[in-house]
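> Here is a sequence together with a model predicted from it:
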Amino acid sequence: MGESNKQSLAQFLAGMLRIKTKVELVPLTDLKRLGATKWEVLGDDPHFLLKGTFYGGWNNIQWESNATDMIPLKLYWDDGHGFREENSLLMSTTSLGHRKQYVTLFIPPEARSLRLDPGESKLEFEISDLEFKKVNKLHIALKSFQNTSKQHGNSFRAINHMFKRTMNVYREYGLKEVWNKIKTKSVAQQSPEANLIDHNRYQLWTSPSLLPVEEMKSKLEQLSYHPLISIIVPVYNVEEIWLRKCIDSVIAQIYPNWELCLVDDCSPKPHIKPILQEYAERDSRIKPVFRAENGHISRASNSGIEISTGEFIALLDHDDELALNALYENVLLLNRIPVADVIYSDEDKISVEGERHSPFFKPDWSPDTLLSQMYTSHLTLYRKSMVEAVGGFRVGFEGSQDYDLMLRISEQTQNIYHIPKILYHWRAIPESTASTNTSKNYTHTAGLKAVKDAIQRRGMQAYVEGVEDTANLYRVHYKPMGNPKVSVIIPSKNMTDVVDTCLNSIFEKTSYSNYEVIIIDNGSTDVTTHKLYEYWLDKEPNRFKVYEYNIPFNYSKLNNFGCTKASGELILFLNNDIEIITPDWMTEMVGQVIRPEIGAVGANLLYPDNTIQHAGVILGIGGVAGHSHKHFKASDYGYFSRLKMVSNYSAVTAACLMVRKDICEEVGGFDEDLQVAFNDVDFCLKVREKGYWNVWLPQVQLFHYESKSRGYEDTPEKQNRFNSEIELMKERWLDELIEDPFYNSNLTKEHENFSLGNPIER
């Protein structure tokens, strides 16, 4: 029997017998042992070698941990060519305190040895009893069923729904896709996004944390403004248990000045009408309507609006629940900001057992993000007069009727506000889109129609498409009207090979034709560099220019000098260690930047190993700013699909940043006191201060050959300069650094992965 066959047989038998093996942690770098199971991270690249027997294929891995902060545990395997980034996955994230952890994952059969990396933060932690248990595919399938049942229930109806969905996938995509679906339900997804929201840590948010009820009521009495809020609930054939929970959550509201407009859309189920009548008799604020014929959700919602008398309306689905303080928080905001026309909040999902999970912590108002996804969703409060002014819900947009409404209202007002608190619990049952975004495919089609209609209504020179067959995710592409000239400014010194790669990729791959490339040479001494310039001056005499600016390195000064030499209407700041991936990169950026409301436009920058280097800037991370989703795989979707969405951010990196020249001049260019760090963040914040929106484009992909370990301030001079730049940013932009409007105060300021931060009052 050959060696590979012996190995396969051993793995098969291990899976059948579910053999357990203990694995020892052997420290290699940047780790100090403090005790039998306690360790201290000393540097930025700590890792253990895992000593012991393991089997390729599916494994249950369990261990015990104790940590004072969340630590990402990343598993690497050596396939005979060493440990590499592409042969790795995020195994788990340790939680606060002492707990037992486990994960199911697939170890490639060719793996010869394993390595475990416990993050980069300098801290102390404990890890013990690391155990691998080989399992087979039957175990994976059973675990998938178990996890699905836990979320959606194990009633005949839920199981039947699950079976039908499985058969639909089989008929359309085959057995391989069924197995892929099973795997995603049974294992911890093997990417950083899988651990964005640690389930156990989220319980810190779901535990009681509200002010005492009497204290909230007392606070309400002190308010001068108590608007009537009409809650609109279209009802159709919902199970009794969920309908009652929905209505009860309204009755339990701390804020009392509401009316509940329950619209039965001619439900055939006999229990609906008696329940609505029962509640109406119990509470005079409850107003039922019984439609004579089924009109679907748009007509039913409009029927609710017609009988409403409130100054504001709130939308609630018939199987969901409001948080106890939902209306209370909205009224608090209205007393602070009486002009608010739209208010939306954060939301989570709630299982059939009442377990809350999958919280969605949203950014503040972001118009380009809305064109990519109906992110405002629940709970949204609308000024009724605004809803009536745009004609209410439109027939023909059922499934995304609320998306269509939000798009139309956002064209009438900019008084849109966000409450960064979980005020809505979306019921995850088989019939609900909270259960799976594929359970109502017609919602995607309706959403696409709503965005297309918005584009036409707004007179935008653009088109929209769905994103990678993902439900309810869209991407708008703007046409580069007028063919404006782009001046690409590249500060550079020596690094001939790097610059050659950059220039080759620009001139050979770029499909947009009206541009010039301006090198600002910062004192190159390498003869090959000057020969490279001569080559391109000869090859592209009309589109390539070189200007010498021999000063001590100051990134801001170099770019500002470049702007004085630019003849284009548009400026593209570009690092010399960039390589173009997508040929239409400049076309996409031009289409965005010529929009009058847009300021800076950024790109999706990748490390050479196809992981994210830059996907927008998050303010406050690490004290000043960090890169969104750094080190995620390029194929990952990120936090609620942010890596696939055209999104608004406070800032984007100047490693690839396009802006109109007149805006650059309006804000005074880059601040030359910020010689190296944060000058692009400061620039973008000045642009935002002038009222423009900054935007990041996922489809514009470039390699950025910046080292992952680059940026350490390793001399006293560099450290002093870096610290002074930090202090300048904090002095100038302290409010923005404390709370980035395009992030969320509930998310971490320590990491770049959108994981949960520490609980705050909510």
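Looks like it arrived, so ask away.

> alpha carbons only for contacts and neighbour counts from here, please
Fine.

> Look at the closest residue to Glu672 other than its chain neighbours and say how many residues are nearby.
Closest residue to Glu672 in three dimensions, ignoring its sequence neighbours and counting by CA to CA, 6 or more residues apart in numbering: Ser556, at 5.0 Å. The burial count assigned to Ser556 is 23, neighbours taken as other CA atoms under 10 Å.

> I figured Ser556 was touching Asn679, is that so?
Yes - look at Ser556 against Asn679 with CA atoms under 8 Å: they come within range, at 6.7 Å.

> Quick check: neighbours shared by those two?
Among the neighbours of Ser556, those also in contact with Asn679 (CA atoms under 8 Å, 6 or more residues apart in numbering) are Phe670, Asp671, Glu672.

> tally of neighbours for the second one?
Asp671 is flanked by 17 other residues according to other CA under 10 Å.

> Distance check, the nearest residue to Trp693 once chain neighbours are set aside against Asp680.
Leaving aside its chain neighbours, Trp693 sits nearest to Ile598 (4.8 Å; criterion: CA to CA, 6+ apart). According to CA to CA, to the nearest Å, Ile598 stands 16 Å off from Asp680.

> okay, the two: which has more neighbours?
Between Ile598 and Asp680, Asp680 has the larger neighbour count (other CA under 10 Å), namely 25 against 21.

> List the contacts of the more buried one.
Ala651, Val652, Thr653, Ala654, Phe670.

> Can you give me every residue that contacts the last one?
In this case it means Phe670. If a contact means CA under 8 Å, 6+ apart, then Phe670 has Ser556, Lys557, Asn559, Asn560, Asn679, Asp680, Asp682, Phe683 as its contacts.

> Val238 now?
Going by CA under 8 Å, 6+ apart, the list of residues near Val238 reads Ile272, His318, Asp319.

> mind checking the SS state of it?
Using DSSP: H, G, I helix; E, B strand; the rest coil as the criterion, the local structure at Val238 reads coil.

> cool, the one 10 residues further on as well?
What three-state DSSP gives for Asp248 is helix.

> Run a quick neighbour tally on it.
14.

> before we go on, here's another structure to hold up against the first:
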Amino acid sequence: MVAIQQLRSLPAGEPAGYAAQGEDLQFEVEAAQGELPVPGWYLLDLRFALEDGRILAPCLYPDYGGGVSEALRIGLAEPARDGRSRSVVLIGSRLHRLRFDPSESRARFAMEQFRLRRISRPRAVWELLCGIQRARREVLCEEAVGAGLRFLRAALRGRMADGGKALLQHYRLALRQGAHSYQHWLARYDRAVAAGSCAADAGAGGAPTPDALAADGAETASSATPAAPTISIVLPVRDPPLPWLRRCLDSVIAQTWPNWQLCIADDASRSGAVRRLLRDYAARDPRIVLRLRENHGHICEASNSAIELATGSHIGFLDHDDELAPQALEEVARAIVEHPRARLFYTDEDKVDESGRRFEPNFKPAWNPDLLRTQNYICHFVAIEAALVRELGGLRAGFEGAQDHDLLLRCAERLDDGQIVHIPQVLYHWRVLPESTALSGGAKPYALEAGRRAVEEHHARSGVRARVEVTEHGYYRSVRSLRERPLASLIVPTRDRAALLRTCVESVLQRTAYRPLELLVVDNGSSEPEALRYLGELRRREHVRVLDWPHPFNFSAIVNHAAAQARGEVLCLLNNDTEVIASDWLDELVSHALREDVGAVGGMLYYPGDTIQHAGVILGIGGVAGHAHGHLRRGSNGYLGRAGVVQNLSAVTGACLALRRALYAEVGGMDESLAVAFNDIDLCLRLHARGYRNVWTPHAELYHHESASRGPEDTPEKRARFLAEAAAMQRRWGELLRNDPAYNPNLSLESLHFDLAFPPRSRISRVSARVPSPLTIPVNA
């Protein structure tokens, strides 16, 4: 190992090793004996002894004779806590030289092991699969296992196969997305970590002063200079370990925003050391006020005691072993000034362990009321206008374990969309210990029941008849009662492919419990004898009407034609390559579609192999939109539970989409200039633009034999049409496609699985804002 760039050997007297002189560290790897490794599969074992800094994104650069390039880069597994790393490496051709880059971050370290040994193909399959599982910390996906089996069968026959390349792609993707990738993201983009200072983005002058921030806010709000906000932090305390309590208190004292108050209520801690520590901190800083309760009243009473001490304009909530990021209150104060109408603010968060390692970031969507009814996605850090907290009576006894969820639901009942602001920055660190429910992902039964009652009472106060259930994964499902059951018109465009159509139609008629319904099958010029015979049968079936559309294919025009003849109050667009699974699918869709605030409603679609095809749409993925959680196994939770709960999304697929017929007419139906692609996305966004919420539910389940009836975009004409429709969507909805309020700017637009964005798209506060008025958008232009 020969250091060739930005690496300085440590002098005698210090531990053997190197100090980084930059962030592009390079070693030349030379063969101790003979030549460099010959082509084949290898296992690389590394062991670092880290003195300071981080080892991030280690990699190899092979030179096969054409020089070193990024296209040849081989990513390696980042080291575990013991400094060890094991990676599978494929040397594809004869090596001329080999470069090893140990890290993209400054560090002081020693290389204790660099062992590259050749392995057999069966061993490579095993190591690749194990590496994928280690990186993702979850059950192996079906595609990776399938690729491994294909590769193994080919290896046993003595030949190479595509399975090897496919498995290697899964492996490399897993390394990029693995458990340590958040450390890499933090080192590059987190304000405090990357700069080593919480004032990194404030320029030479450091954090803004309250007067400067208020002046900036006056320009933003175009009004008189607002008062700089003071944020009162409510901290209930009950016998926490002293080290974590100190870390918690110190994180408040270290805030870059000076206008804060820390309101502590000790809930009769049994430890005298806890009370002595609290008194000591209160004596050191006049902004810390303390109430020592004589009786243990649990978290609601203790929090309310602390709220009584609060004098700030806004109240934030902190747990006694958690930490705030140094700039947390500064960013909240900035958002308060920039959004003078807003009354509730929340941020992103992550977890922190005993050693201070941060992991499992929770990157949240903007205001998402349906998601809040399924889980407390807002959680930490939240700051609420003090007057609103007092107006609601603070936290309610009897909801211990879900007291914050209950408070947020009650706040939401008093606020409109523009009064709830999401700040997409990680500003809160949730402490997890080996026995912690935050680490295990579990929840105590009493907390789940308290949360269930909180959601149920929220519905009752809102005039909604709904039964709330706890799902098997610990979330909430609201089963809404239908006061009336209007006629639902199901629109199924079709052409030929009788077997597909038969599967769809018969599953609808035989497995759907909802009545009344009518099935409108729109024939777009079928010519195959079998299809014509089946269409003839359908013309004589009860609840079925066959409509003819003898024109060139245009999905939007076909649906508009059927919608004009539909008799139902609710329309349901349904592809002819779908298949009903559960009998209550239409009840679920209709129960949401009839809500006055709801636009389009979409369901869960699976591939025939029981992996997810559609769990809602994320804008911007692939340029326009992509389906969330694609290819996860049926029953998977997805990102922070979002593959298994009802939520608001900006769009859902037209393969299964329900909405009120009156709304369809209100927005002018589907845009017929979008003949094939994105017409469903455009419809959803025009509903969104008028203030309606689009809803996705996992409780309406169907199979989708995707695009089986039309085939892929595999001709120059089809590709040109697709590109033209994508360009039209970019012109019309470009800003929204870059900043989906149901997603997060810290998450990637190159992945269906909520992976981290490198780099993030935005670092500013964001309101759950509506897009510009649809009156400026020509529907059929």
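Right, received. Where do you want to start? This is a predicted model, so every value here is computed, not measured.

> Tell me how they score on TM after superposing.
After superposition, the two chains reach a TM-score (TM-score structural alignment, normalised by the length of structure 1) of 0.77; 630 aligned residues with a CA RMSD of 3.6 Å.

> Which part of structure 1 matches stretch 565-580 of structure 2?
Correspondence between stretch 565-580 of structure 2 and structure 1 is established over residues 565-580, with TM-score structural alignment as the criterion.

> how long is the matching stretch end to end?
This stretch, stretch 565-580 of structure 1, spans 24 Å end to end (CA to CA).

> and for it, what are the contacting residues?
Applying CA under 8 Å, 6+ apart, the contact partners of stretch 565-580 of structure 1 are 484-492, 498-499, 501-502, 505-506, 509-510, 515-516, 518, 559, 563, 590, 654-662, 701-706.

> Which members of these are classed as buried?
Neighbour counting with 16 or more other CA atoms under 10 Å marks 484-492, 499, 502, 505-506, 509-510, 515-516, 518, 559, 563, 590, 654-661, 701-706 as buried within the contacts of stretch 565-580 of structure 1.

> circling back to that earlier point, in helices only, show me the contacts of Val238 of structure 1.
Restricting the contacts of Val238 of structure 1 to those inside helices, with DSSP state H as the criterion, leaves Ile272.

> Now render the contacts of Val238 of structure 1 as JSON lines, adding distance to Arg115 of structure 1 and neighbour count.
As requested, the contacts of Val238 of structure 1 are exported to JSON lines (distance: CA to CA, whole Å; neighbours: other CA atoms under 10 Å):
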{"residue": "Ile272", "distance to Arg115 of structure 1": "58", "neighbour count": "20"}
{"residue": "His318", "distance to Arg115 of structure 1": "49", "neighbour count": "23"}
{"residue": "Asp319", "distance to Arg115 of structure 1": "46", "neighbour count": "24"}
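
> between the contacts of Val238 of structure 1, which is nearest Lys185 of structure 1?
Nearest to Lys185 of structure 1, judged by CA to CA, of the contacts of Val238 of structure 1 is Asp319 at 23.8 Å.

> if I line the two up, what does that closest one land on in structure 2?
Using TM-score structural alignment to pair residues, one finds that Asp319 of structure 1 aligns to Asp321 in structure 2.

> which residues sit against stretch 399-406 of structure 2?
Defining contact as CA under 8 Å, 6+ apart, one finds that stretch 399-406 of structure 2 is touched by 298-300, 376, 379, 395-397, 444, 446-448, 450-451, 454-455.

> what's the distance between the residue nearest the centre of structure 1 and Glu411 of structure 1?
Ranked by distance to the mean C-alpha position of structure 1 (CA atoms, centre = their mean), the top residue is Tyr639 at 2.7 Å. Look at Tyr639 of structure 1 and Glu411 of structure 1: by CA to CA, they are 27 Å apart.

> Also Lys137 of structure 1?
Computed with CA to CA, the distance linking Lys137 of structure 1 and Glu411 of structure 1 is 52 Å.

> check which helix or strand covers Leu305 of structure 2.
No Leu there; residue 305 of structure 2 is Ser. In this assignment (DSSP states H and E), Ser305 of structure 2 forms part of helix 298-309.

> Tyr703 of structure 2 contacts Ile581, correct?
Yes - with contact defined as CA under 8 Å, Tyr703 of structure 2 and Ile581 form a contacting pair (6.9 Å).

> Identify the residues contacting Val659 of structure 1.
Val659 of structure 1 makes contacts with Leu570, Ile571, Leu572, Val593, Gly599, Ala600, Val601, as judged by CA under 8 Å, 6+ apart.

> so the fourth one sits right up against Met658, yeah?
Think Val593 of structure 1. Yes - the criterion here is CA under 8 Å, and Val593 of structure 1 meets it with Met658 at 7.0 Å.

> Give the residues shared as contacts by those two.
Listed contacts common to Val593 of structure 1 and Met658 are Ala600, Val601; contacts here mean CA under 8 Å, 6+ apart.

> could you dump the contacts of Val238 of structure 1 to TSV with distance to Gln456 of structure 1?
Formatted as TSV, the entries for the contacts of Val238 of structure 1 read as follows, by distance: CA to CA, whole Å:
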residue	distance to Gln456 of structure 1
Ile272	40
His318	33
Asp319	34
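
> which of the contacts of Val238 of structure 1 line up with contacts in structure 2?
For both residues aligned by TM-score structural alignment, their matches' CA atoms under 8 Å, a contact is called conserved when the aligned residues also meet in structure 2; among the contacts of Val238 of structure 1 this holds for Ile272, His318, Asp319.

> With respect to Ser186 of structure 1, which of those is nearest?
Asp319 (26.6 Å).

> mind checking how far Glu368 of structure 1 is from Ile416 of structure 1?
One thing to correct before we go on: residue 368 of structure 1 is Asp, not Glu. Between Asp368 of structure 1 and Ile416 of structure 1 the distance is 14 Å, computed by CA to CA.

> Next: Pro256 of structure 1.
If you go by CA to CA, the gap between Pro256 of structure 1 and Ile416 of structure 1 works out to 24 Å.

> Show me how far stretch 360-370 of structure 1 is from its chain's centre.
Between the mean C-alpha point of stretch 360-370 of structure 1 and the mean C-alpha point of its chain there is a distance of 10 Å (CA atoms, centre = their mean, to the nearest Å).

> Having no further points to raise, I will conclude here.
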